[in-house]
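Enquirer: Here is a sequence together with a model predicted from it:
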Amino acid sequence: MGEDRRQLIRSLGFLSSVGISLVAACLIGLALGHYLDKWLDTTPWMTLTWLGIGIIAGFRNVYILTQRELRRQKQGEDDQDNDES
């Protein structure tokens, strides 16, 4: 039962980090674009451009975190297989 609980906590931590990473990248892109629009008087082009870049960066972060988690899980399974042998 302890191992199941530990796995649940790891999964919840992973999912929350994915969500935070996606939202943070989008908000940073939006804020940067809004600031540049105010400064350069280019409304709404910088906001839209930097929001798009933020969204792309957010999904890139999700991809990287997912790949890292899959490698960690695969390594854990390999370690379990070696322990059982």
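Expert: Looks like it came in fine.
Enquirer: Please count neighbours and contacts with C-alpha atoms only from this point.
Expert: OK.
Enquirer: gap between the residue nearest to residue 65 when sequence neighbours are not counted and residue 9?
Expert: Leaving aside its chain neighbours, residue 65 sits nearest to residue 18 (6.9 Å; criterion: Cα to Cα, 6 or more residues apart in numbering). Per Cα to Cα, to the nearest Å, residue 18 is found 14 Å from residue 9.
Enquirer: another one to put next to it:
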Amino acid sequence: MKREDKKIWRAIMMISQIGITMMTPIFLSAFIGYQLDKWLNTQYWFIIFIVLGVCAAFRSVYIITKNFYLRDLKEEEAQQKYFDDLKKQRETCSDDNERYKD
């Protein structure tokens, strides 16, 4: 499998994981809030639990995407270091060549 294909599949998995991670706490907290309102004969637990569910969902998505992009950032930093080293070597070689010309 090509590297580009792996990145595409990894992105698709990330998108589906984000969707599931967003929906699960929201629906679960909505269900709990609805059941509490029904049981206690009130109307505010649903709203409270929806807000908590949304907060939990965004926190989970933040953690997942942070870890996902951390790997990409490390790869990017390694590539940048490699190119910086090549640039330094090229500059060193060009300086040496100029010395020998004179």
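Expert: Everything's here; your move. Quantities reported herein were computed from a predicted structural model and do not represent experimental measurements.
Enquirer: Between residue 18 and residue 9 of structure 1, tell me which one has more neighbours.
Expert: Neighbour comparison, residue 18 of structure 1 and residue 9: the larger count goes to residue 18, with 20 against 12 (by other Cα atoms under 10 Å).
Enquirer: List the residues that contact that one.
Expert: Listed by Cα atoms under 8 Å, 6 or more residues apart in numbering, the contact set of residue 18 of structure 1 reads 61, 62, 65.
Enquirer: let's see it at 10 Å
Expert: For residue 18 of structure 1, the contacting residues are 12, 24, 58, 59, 61, 62, 63, 64, 65, 66, by Cα atoms under 10 Å, 6 or more residues apart in numbering.
Enquirer: Which among those count as buried?
Expert: Restricting these to buried positions leaves 24, 58, 59, 61, 62, 65, with burial counted as 16 or more other Cα atoms under 10 Å.
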